[in-house]
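In: this one's sequence-less:
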């Protein structure tokens, strides 16, 4: 049997901890072949993003055409897209597809640098949210999409997830990493609701957690797992990657999680 294939459409992280690089590592760690469409090139490391160069919409779509013309893609993960022109081009190319889509609405890097201009938020909300099988916002991203304040309680998280579902996604996974408390709660709202909890780890090395989680979910969908199982498996894998993050010792800022914690000695 051939290995399943997942496609990531996202920006490149020169530091290797997030973006395309993190997605391909997550795919590989979960035994899924990864293809990629690069939307922007960033100069960044564990400390900061120092430059961003978007690719043209035509080049982004050309990469998508090349992949779809040859590879049997089982799931798509969408991350950083940059400007509204790329967002609308990607949405137009994916309109009508039956391939499950995991949309991670990347807006801010771990360093705090903005990755999505204000004028692109409307395009993301209007054109891509209706195509998403699973939307995976953290609390600040969910609030920005809705034009409100970040949720602080599970009840508020559920309310915002319901509001986001009304914009089109089939499922919304609200990630609670930015909330307070020793226990991190993620809530899936949709046809098959799910609550996931994990202890909050005392590490600064969490660069790329959002990218890696959404990619791991896409890997599960590409392998044929139902949505709750794909999310549960990805959640457990990411917790292991965070727990082992300090073993990598990469960089001097917010280092990456350990994607290959189950493989490397």
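Out: Okay, I see it. As the structure is a computational prediction, the values presented were derived from the model and not from experiment.
In: all contacts plus neighbour counts: C-alpha atoms, from now on.
Out: Will do.
In: Just the strands from the stretch 101-250 of the chain, written as ranges.
Out: 101-103, 134-135, 171-174, 183-189, 194-199 (DSSP state E, counting those that start in this stretch).
In: Put this next to the previous one:
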């Protein structure tokens, strides 16, 4: 069985973070390993606290996994601080597997999941190691400095983010208006990936997309095929979403396309 690694925060509500990532890995037949960066006290209504794991412990987790498992792909989620970003980048430098960077900055319920120095550190240290970055509208605006109002500005943001070092950028259109379009740019071709827009906001959708892309990369699929498969998986997760708490619904990270 192929192995993938998630480097992200723990969600006590079970809908996002490493919990969503590990469910996404397992659903497509990939063994999931993890390095927890932060422990959060959160549910479907709020994020009540964030406890960053000391970087020495994050380093130990990464070395334990990378020293034993044949990791075929990895993804990062909530990294929270520049110190954690630098630690993760240092441990991943020299690895050969594809890395998906989900630049998590804000939770679905609106809570901030980053410190002030996070975005700059991401561009300086981690994005250059990424096979793919998967920012949503807000994250793409932060990383690119470009206001996003339409598909053309999404494409401009993708070009700007690519200059920070990743091999490809997927700017997600879930937080924009109109027809759902995600923009995938690899420096050679700009693709507009269309899909059905579901009229609801779900907890864990971004985590599920990035983790599923990493899982399909671990299975050996080329980047475009991995992204397309992950998008279909997320669409299935939207169709099968459920309400476990009293706040927003949770995406079904176990869901797979028909």
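Out: Received it, and whenever you're ready, just let me know what you need. Just so it is clear, the model here is predicted, and its values are computed rather than measured.
In: Same list (the strands of the stretch 101-250 of the first structure) but as TSV, adding distance to residue 225 of the first structure.
Out: Listed next are these as TSV, based on distance: least, C-alpha to C-alpha, whole Å:
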stretch	distance to residue 225 of the first structure
strand 101-103	14
strand 134-135	13
strand 171-174	15
strand 183-189	16
strand 194-199	15
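In: Could you dump these into TSV with mean neighbour count added?
Out: Below are those laid out as TSV (neighbours: other C-alpha atoms under 10 Å):
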stretch	mean neighbour count
strand 101-103	28
strand 134-135	29
strand 171-174	26
strand 183-189	21
strand 194-199	14
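In: Point me to the residue sitting closest to the centre of the second structure.
Out: residue 102 (3.0 Å; C-alpha atoms, centre = their mean).
In: Translate it into the numbering of the first structure.
Out: Aligned against the first structure by TM-score structural alignment, residue 102 of the second structure finds its counterpart in residue 104.
In: circling back to that earlier point, the residue nearest to the centre of the second structure reaches residue 76, doesn't it?
Out: Yes - contact between residue 102 of the second structure and residue 76 holds when scored by C-alpha atoms under 8 Å: they sit 5.8 Å apart.
In: Translate residue 89 of the second structure into the numbering of the first structure.
Out: So, by TM-score structural alignment, residue 89 of the second structure is matched to residue 91.
In: give the contact list for its match.
Out: Contact analysis of residue 91 of the first structure by C-alpha atoms under 8 Å, 6 or more residues apart in numbering lists 127-128, 131.
In: Out of those residues, which comes closest to residue 68 of the first structure?
Out: Nearest to residue 68 of the first structure, judged by C-alpha to C-alpha, of the contacts of residue 91 of the first structure is residue 131 at 17.2 Å.
In: I'd like the distance between the closest residue to that closest one other than its chain neighbours and residue 127 of the first structure.
Out: Take residue 131 of the first structure and drop its neighbours on the chain: the residue closest to it by C-alpha to C-alpha, 6 or more residues apart in numbering is residue 169, 6.5 Å away. Per C-alpha to C-alpha, to the nearest Å, residue 169 of the first structure is found 11 Å from residue 127 of the first structure.
In: quick one, which of the two is more surrounded?
Out: Taking other C-alpha atoms under 10 Å, residue 169 of the first structure and residue 127 do not tie; residue 169 has more neighbours (23 against 20).
In: Tell me which residue of the second structure lines up with the more buried one.
Out: Checking TM-score structural alignment: residue 169 of the first structure goes with residue 166.
In: Give the full set of residues in contact with its match.
Out: 127-133.
In: Over to residue 195 of the second structure?
Out: Neighbours of residue 195 of the second structure in contact, by C-alpha under 8 Å, 6+ apart: 179-181.
In: Which elements pack onto the longest strand seen in the first structure?
Out: If you go by DSSP state E, the first structure has its longest strand at strand 33-44. Under the contact criterion of 3 or more C-alpha pairs under 8 Å, 6 or more residues apart in numbering; DSSP states H and E, strand 33-44 of the first structure touches strand 5-13, helix 19-29, strand 49-54, helix 57-68.
In: out of those, which comes closest to residue 145 of the first structure?
Out: Evaluated over these, closeness to residue 145 of the first structure peaks at strand 5-13, with 18.8 Å, by C-alpha to C-alpha.
In: mean deviation (superposed) between that closest one and the second structure, please.
Out: Superposing on the second structure and averaging over aligned pairs (mean C-alpha distance after the TM-score superposition for the first structure), strand 5-13 of the first structure comes out at 0.3 Å.
In: by how many degrees do that strand and helix 19-29 diverge?
Out: Interaxial angle, strand 5-13 of the first structure versus helix 19-29 (axes from the mean of the first three to the mean of the last three C-alpha atoms, to 10 degrees): 150 degrees.
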